[in-house]
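Q: when you get a sec, could you give me coordinates for this:
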Amino acid sequence: MTGRRKIGFVEGERILFPENRLSQQRKISYLNLFLILLFLFLFTWSAKATRFNPAAFTDPANLTGIGRFVSGLWPIEHSPEFLKNTGILLVETIEISVVGTVLAVVFAIPLTLGATRLRGEEFSRSSRGTLYWLGRWSVYYGSRFILNLCRGIPELLWALIFVVAVGLGPFPGVLALAAHSTGVLGKLYAEILESVDQRLVETGRATGASELAILLFVKIPASLPVLLSYTLFRWECNMRAATVLGFVGAGGIGTQLTISMQLFAYDEVSTLVLAILGLIFLVDIVGQVIRTRILDHSVRCNSDLLS
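A: As a prediction, the model looks like this:
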């Protein structure tokens, strides 16, 4: 008497029989249900802790204050002197974002080289346990720590620190954007370089190329369009951040916006907000056009450079 043969499903290198597959699906369903309930609990608890109350918008006193503020926004301030000053501050805001982004790229490049994890069997086999291997990982974790420190402190806090250090004006704004963006760009650059197709890297190592040659002729050409795209996107983010650094005295159009708010000059606030929105929309359009051109003209890795 022969037993009945079970029919299984191949999943990877395992064979799952129908009852085992059903049991695994139940476990996944229970896990998903638990995660959903956990999320709902955290949201409810957080909303209560933050006193989240949409009904506050319908409170008569709040509606009166909102109406007073909105009515003060019109007509906007359009005197030639104020418009000229607004234009000067917009140019200063652009200058802060450009210089801050360029400095961030300069500082991020060496940190990226240290924070990029060297992967692959050939590298691990040839260097594991050596003094170079120990030093390389020490540099890796040290660079990652610096990047996390720069990225973990927001721009406004950096601006406050540099205002105390070097005084008021656009210079602390430049330093604040450079410090924070160094951490952001350094991490992005490292992640992008690590995600390069490992087959290209191993092919380069098989030819006897050094790690520097692999970096220059494999990793960077293969990821250059993405690197440039993220750098440009970071400049757009810095442009937005530069508009609010003036709240703490770090230059830009935010300085005048703070003064106008404190003087309850809502007509000036309206002009400044419209100018900021126009600048951001313009930067978004320009950035999108440039990123599209960069990605359309991608640079491909030329393996002949390694031979």
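Q: when you work out contacts or count neighbours from here on, use the C-alpha atoms and nothing else.
A: Fine.
Q: what segments of the chain are helices?
A: 18-49, 60-72, 80-115, 121-127, 131-152, 155-166, 170-194, 198-206, 211-214, 220-242, 253-262, 266-296 (DSSP state H).
Q: residues of the second one that come out buried?
A: Buried residues in helix 60-72, counting neighbours by 16 or more other C-alpha atoms under 10 Å, are found at residue 72.
Q: which elements pack onto it?
A: Packing contacts for helix 60-72, counted by 3 or more C-alpha pairs under 8 Å, 6 or more residues apart in numbering; DSSP states H and E, involve helix 266-296.
Q: does anything pack onto the helix it packs on? Which helices or strands?
A: If you count contacts as 3+ C-alpha pairs under 8 Å, 6+ apart, helix 266-296 packs onto helix 60-72, helix 80-115, helix 220-242, helix 253-262.
Q: compare with the first, here's sequence two:
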Amino acid sequence: MNQPLPPRRSWTTPVLLVLLLGLVVASFATLRLDLAAFFTPEAAGTTLEFLGGFTPPETAAPFLMKTLNAALETLSMSALGTLLAVIAGLVLALPASGRWGGAARALVRVVLNVLRSIPELVWAALLLVAAGLGPFAGTLALAAHTAGVLGRLFADALENAEPAPEAALRINGAPALAAFFYATLPQTLPQMLSYTLYRWENNIRAAAVLGVVGAGGLGQMLKYHLSLFQMQSAATVVLAMLLLVALVDAISYALRRALTR
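A: This is a model prediction of the structure:
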């Protein structure tokens, strides 16, 4: 009886690990990091003095109301930006998944690569010229970057879906669009919703930072008070950011748990 041949050993993973390790070592060797400077008594004293300026946080009622309005603006930016990104990402995912041919797939994936390779801050800086200061530019910046991310994830989910159910409907005379909505989309919808909620978590953090370039919300308040060295007011804004992120993370986690049951 012939003995089964042993599986062929692949050298791809060890080579990639060695290259990655070499890149990490080269990074530490070229950046000239002075880690010892963080642990000197002077550095500790300066840090404590800087952090002491943030206490106690500003708790005046008018300022808290202003912070609440900015937090709601940040939340609105993240939610609307994510919603626009879901719509654009789903539209781009259809050709990017190869459903319209190889040429359309390659072209749309290039578009998705461009959208997600540009960070939200850069998108906001570019869109501020066209849309002006305020949350509108920040919302569009979140939507542009997130559309590239979700479009790629949605396309991969559609490509990995089981094709047999849709093919069975098409053989029995169902239109292409109906077969997609009744066979392929239900398979990928839980995964798409999970991706969407995860990106919403990321966007609430990004929306809080976009105000640094004038896109509104908590980030704009933080930049304003830090530039005037109003550290106690800045501390209140930072606490509002932390609470808002924690709230959105909890909501997203609960929704994702409900989807996976």
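Q: TM-score for the pair, please.
A: In this superposition the chains share a TM-score of 0.91, using TM-score structural alignment, normalised by the length of the second structure; 261 aligned residues with a C-alpha RMSD of 2.2 Å.
Q: how big is the offset of stretch 82-101 of the first structure relative to the second structure?
A: Stretch 82-101 of the first structure differs from its equivalent in the second structure by a mean of 0.8 Å after superposition (mean C-alpha distance after the TM-score superposition for the first structure).
Q: where does that stretch end up in the second structure?
A: Following TM-score structural alignment, the aligned partner range for stretch 82-101 of the first structure in the second structure is 63-82.
Q: same check on stretch 241-252 of the first structure?
A: Aligned by TM-score structural alignment, stretch 241-252 of the first structure falls on residues 206-217 of the second structure.
Q: what residues sit buried inside the matching stretch?
A: By neighbour count on 16+ other C-alpha under 10 Å, the buried set for stretch 206-217 of the second structure is 206, 207, 208, 209, 210, 211, 212, 213, 214, 215, 216, 217.
Q: identify the residues contacting the first one.
A: With contacts defined as C-alpha atoms under 8 Å, 6 or more residues apart in numbering, the neighbours of residue 206 of the second structure are 120, 142.
Q: tell me the spacing between the residue nearest to the spatial centre of the first structure and residue 230 of the first structure.
A: When C-alpha atoms, centre = their mean is applied to the first structure, the residue found nearest the centroid is residue 184 (5.5 Å). According to C-alpha to C-alpha, to the nearest Å, residue 184 of the first structure and residue 230 of the first structure sit 10 Å apart.
Q: the residue nearest to the centre of the first structure touches residue 149, doesn't it?
A: No - judged on C-alpha atoms under 8 Å, residue 184 of the first structure makes no contact with residue 149 at a distance of 10.2 Å.
Q: quick check: closest non-adjacent residue to the residue nearest to the centre of the first structure.
A: Spatially, and ignoring its direct neighbours in sequence, residue 184 of the first structure is nearest to residue 151 (5.6 Å; C-alpha to C-alpha, 6 or more residues apart in numbering).
Q: tell me the spacing between the alignment partner in the second structure of the one you found and residue 202 of the second structure.
A: In the superposition onto the second structure, residue 151 of the first structure corresponds to residue 116 when matched by TM-score structural alignment. As judged by C-alpha to C-alpha, residue 116 of the second structure and residue 202 of the second structure stand 13 Å apart.
Q: same question, residue 182 of the second structure
A: 31 Å.
Q: which one of the two is surrounded by more residues?
A: Shown here are residue 182 of the second structure and residue 202; by other C-alpha atoms under 10 Å, residue 202 has more neighbours (18 against 14).
Q: list the contacts of the more buried one.
A: Applying C-alpha under 8 Å, 6+ apart to residue 202 of the second structure gives no contacts.
Q: and for the one 5 residues further on?
A: Under the criterion of C-alpha under 8 Å, 6+ apart, the contact partners of residue 207 of the second structure comprise 74, 75, 77, 78, 138, 139, 142, 217, 219.
Q: among those residues, who's most crowded?
A: Neighbour counts for the contacts of residue 207 of the second structure (other C-alpha under 10 Å) peak at residue 138, which has 35 neighbours.
Q: counterpart of that one over in the first structure?
A: So, by TM-score structural alignment, residue 138 of the second structure is matched to residue 173.
Q: pretty sure that match contacts residue 245?
A: Yes - here residue 173 of the first structure reaches residue 245: they are 6.3 Å apart, a contact under C-alpha under 8 Å.
Q: joint contacts of those two?
A: 159, 251.
Q: and residue 190 of the first structure, what pairs with it in the second structure?
A: Using TM-score structural alignment, the partner of residue 190 of the first structure in the second structure is residue 155.
Q: surely that match meets residue 105?
A: No - the criterion here is C-alpha under 8 Å, and residue 155 of the second structure misses it with residue 105 at 9.5 Å.
Q: relative to residue 77 of the first structure, how far out is the closest residue to residue 94 of the first structure other than its chain neighbours?
A: Nearest residue to residue 94 of the first structure in three dimensions, chain neighbours excluded: residue 239, at 6.5 Å (C-alpha to C-alpha, 6+ apart). In this view, residue 239 of the first structure and residue 77 of the first structure are 24 Å apart by C-alpha to C-alpha.
Q: okay, those two: which has more neighbours?
A: Neighbour totals were compared for residue 239 of the first structure and residue 77, and residue 239 leads with 25 against 17 (other C-alpha under 10 Å).
Q: ok, that one to residue 139 of the first structure distance?
A: To residue 139 of the first structure, residue 239 of the first structure is 32 Å away according to C-alpha to C-alpha.
Q: same check, this time on residue 209 of the first structure
A: Plainly put, residue 209 of the first structure is 22 Å away from residue 139 of the first structure if you go by C-alpha to C-alpha.
Q: one more: residue 57 of the first structure?
A: From residue 57 of the first structure across to residue 139 of the first structure, the span is 53 Å (C-alpha to C-alpha).
Q: out of those two, which sits in the more crowded spot?
A: Just comparing residue 57 of the first structure and residue 139: by other C-alpha under 10 Å the higher neighbour count belongs to residue 139, 16 against 11.
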